[in-house]
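Visitor: Return a 3D structure for these sequence lines:
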Amino acid sequence: MRVVLASASPARLSVLRAAGLDPLVEVSDVDEDALLAAVPDATPAEKVTTLAGAKATTVARRTTEADAVVIGCDSMLHHRGELVGKPADADEARARWREMAGGSGELVTGHAVLRVVDGEIERVAEGHAVTVVRFGEPTDAELDAYLGTGEPMLVAGAFTLDGLGGWFVEGVDGDPSNVIGISLPLLRRLLAGVGVTVTDLWSP
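Guide: Predicted structure coming up:
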């Protein structure tokens, strides 16, 4: 059975590899903006789970793996009543950081796990995880330096926990792997939901 990660995120891939899996990466090409526009009244959890499911389903339908588990994820930051993804540019990232500094937000990640047997989707399990992130207060010089690296523009909420942004995160309440982009505890439960034991997927 092959594990397929329907995500371009190097952070998610790194988490899975560190946790004993060796997934094949197949990136979906779903139109995230169109999907979100179709569910304007959905909750933050429903929105990210919808995106995760669409990504996983797109990849599962086109994968050449006859026997596989396809994992899709999508993360966004819920802050002050707004659900935000990756910033469009450095100015937007700067504005977000000025709003987040010294406060907290909820990193919400939708997860979808699809069991593919003989090339067909046989079972599906979906869920979401929420982790509260408590932000520090970087100085103007520190924020300029961080924005200059380009990292904030690549990630939901304009920060990372496992990269340079970790210097400016005071702590998290909940699952830290979820902040990186994929919740291992939730993923283990979802795998069980499609009849797969996570330890059977560990690389030799």
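
Visitor: going forward, measure contacts and count neighbours with C-alpha atoms only.
Guide: OK.

Visitor: check contacts around the residue nearest the centre of the chain.
Guide: Centroid-nearest residue in the chain, with CA atoms, centre = their mean: residue 181, separated by 3.3 Å. The neighbours of residue 181, taking CA atoms under 8 Å, 6 or more residues apart in numbering as the test, are 11, 12, 73, 74, 75, 109.

Visitor: most surrounded residue in those?
Guide: residue 75 (32 neighbours; other CA atoms under 10 Å).

Visitor: how close does it sit to residue 66?
Guide: 28 Å (CA to CA, to the nearest Å).

Visitor: Summarise which helices and strands the lengthiest strand in the chain is packed against.
Guide: Longest strand in the chain by number of residues (criterion: DSSP state E): strand 120-135. Secondary-structure packing of strand 120-135 (3 or more CA pairs under 8 Å, 6 or more residues apart in numbering; DSSP states H and E): helix 44-62, strand 104-117, strand 169-173, helix 176-180, helix 184-193.

Visitor: If you count neighbours, what's buried in the fourth one?
Guide: So that's helix 176-180. Across helix 176-180, burial judged by 16 or more other CA atoms under 10 Å covers 176, 177, 178, 179, 180.

Visitor: Not counting sequence-adjacent ones, nearest residue to the fourth one?
Guide: The shortest distance from residue 179 to any residue other than its chain neighbours is 6.0 Å, reached at residue 107 (CA to CA, 6 or more residues apart in numbering).

Visitor: pretty sure that neighbour contacts residue 76?
Guide: Yes. If you go by CA atoms under 8 Å, residue 107 and residue 76 touch, sitting 6.0 Å apart.

Visitor: quick one more, to check against the first:
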Amino acid sequence: MRFVLASASPARLAVLRAAGVDPDVVVSGVDEEAVTAALSDPTPAELVTALARAKAEDVAGRVSSGDTADPTAAADTPATTDTVVVGCDSMLFIGGELVGKPGTVDVARARWRNMAGGTGELLTGHAVVRLRNGDVVARAEGTRATTVRFSTPSAEELDAYLATGEPLAVAGAFTLDGLGGWFVEGVDGDPSSVIGISLPLTRRLLAEVGVSVPHLWSESAPR
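Guide: Predicted structure coming up:
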């Protein structure tokens, strides 16, 4: 069984590796703004799920045709390989607004003004596509929502955090497993989902497409 992660996120990759899975990484070429624009008044859960689905489907198509970012991996993988592709997308729902990566220091600073001392709901959409002989044989998708309780960083702490660049490139302008973890009081729900990929939900979706998690564990995984 070949496992393909349709994401460039090092945090998602780290979660999977810590859980015994060493996936191939193939980054999708999906235009997220175009996917969003094509939806008619989606709920937050519908939006993150649609984005995850688009990424998984894009990568599944490329894996099927052998057009991946890693030509060595594609060349070494026979067409008959049983493959599962997992795509994810995360956004923070806070103050009635769904927000993704801030991109700039000013936007990240404004986000933290709204988040500090409060709570937000981190939503991660998941989509799984199973391929056999290059054809899609099963699909599954779902969303996991986790409540995040934020502390209030001092002005000096926030300036220092923004200067690292970390919050600019992550959903909601914070991480749980990185420097941002200093400013999170706690989470109510699944911490792996806040990092970017929910292990419990991914396990359930894999089961829906007929894949057992132990079959994905790498030889280096603890036994």
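
Visitor: how about the longest strand of structure 1, aligned to which bit of structure 2?
Guide: Mapped onto structure 2 using TM-score structural alignment, strand 120-135 of structure 1 spans residues 135-150.

Visitor: Also stretch 167-187 of structure 1?
Guide: So stretch 167-187 of structure 1 sits over residues 182-202 in structure 2, by TM-score structural alignment.

Visitor: contacting residues around residue 13 of structure 2?
Guide: Neighbours of residue 13 of structure 2 in contact, by CA under 8 Å, 6+ apart: 5, 22, 23.

Visitor: That one and residue 111 of structure 2: what is the separation?
Guide: 26 Å.

Visitor: Please give the three-state secondary structure assignment for the residue of structure 1 most remote from its centre.
Guide: If you look at how far each residue of structure 1 sits from its centre, by CA atoms, centre = their mean, the farthest one is residue 141, at 28.9 Å. The three-state label given to residue 141 of structure 1 by DSSP: H, G, I helix; E, B strand; the rest coil is helix.

Visitor: Over to residue 78 of structure 1?
Guide: Assignment for residue 78 of structure 1 (three-state DSSP): strand.

Visitor: how about the nearest residue to it, chain neighbours excluded?
Guide: residue 106 is the one closest to residue 78 of structure 1 (CA to CA, 6+ apart), at 5.0 Å.

Visitor: Repeat that for residue 108 of structure 2.
Guide: Closest to residue 108 of structure 2 by CA to CA, 6+ apart is residue 102, at 5.3 Å.

Visitor: now do residue 147 of structure 1
Guide: residue 90 (6.3 Å).

Visitor: My read is that the one you found contacts residue 151, right?
Guide: No. In terms of CA under 8 Å, residue 90 of structure 1 does not count as a neighbour of residue 151; the distance is 9.9 Å.

Visitor: Give me the aligned partner of residue 123 of structure 2 over in structure 1.
Guide: By TM-score structural alignment, residue 123 of structure 2 lines up with residue 108 in structure 1.

Visitor: quick one: buried residues of the match of stretch 167-187 of structure 1?
Guide: Buried, per 16+ other CA under 10 Å, within stretch 182-202 of structure 2: 182-184, 187, 190-199, 201-202.

Visitor: So which of these is the closest to residue 134 of structure 2?
Guide: Distance to residue 134 of structure 2 across these (CA to CA) is lowest for residue 202, with 21.9 Å.

Visitor: For the residue nearest to residue 179 of structure 1, list the residues it contacts.
Guide: Residue 107 of structure 1 neighbours (CA under 8 Å, 6+ apart): 75, 76, 77, 78, 130, 131, 132, 133, 178, 179.

Visitor: again, only this time at 10 Å
Guide: By CA atoms under 10 Å, 6 or more residues apart in numbering, the contact list for residue 107 of structure 1 reads 44, 75-79, 83-84, 129-133, 156-157, 172, 174, 176, 178-181.

Visitor: where's it relative to residue 4 of structure 1, distance?
Guide: The gap separating residue 107 of structure 1 from residue 4 of structure 1 is 24 Å, by CA to CA.

Visitor: ok, how many other residues are close to the nearest residue to residue 135 of structure 2 once chain neighbours are set aside?
Guide: In space, and not counting its chain neighbours, residue 135 of structure 2 is closest to residue 64: 7.1 Å by CA to CA, 6+ apart. By the criterion of other CA under 10 Å, residue 64 of structure 2 has 20 neighbours.

Visitor: I'd assumed residue 64 of structure 2 was in a strand, is it?
Guide: No. Read with three-state DSSP, residue 64 of structure 2 is helix and lies in no strand.

Visitor: Quick check: it vs residue 17 of structure 2, distance?
Guide: 24 Å.

Visitor: any idea which element residue 33 of structure 2 lies in?
Guide: helix 32-37 (DSSP states H and E).

Visitor: Show me what counts as buried in that helix.
Guide: Of the residues in helix 32-37 of structure 2, none is buried (16+ other CA under 10 Å).

Visitor: How about stretch 121-137 of structure 2?
Guide: Judged by neighbour count (16+ other CA under 10 Å), stretch 121-137 of structure 2 contains these buried residues: 121-132, 134-136.
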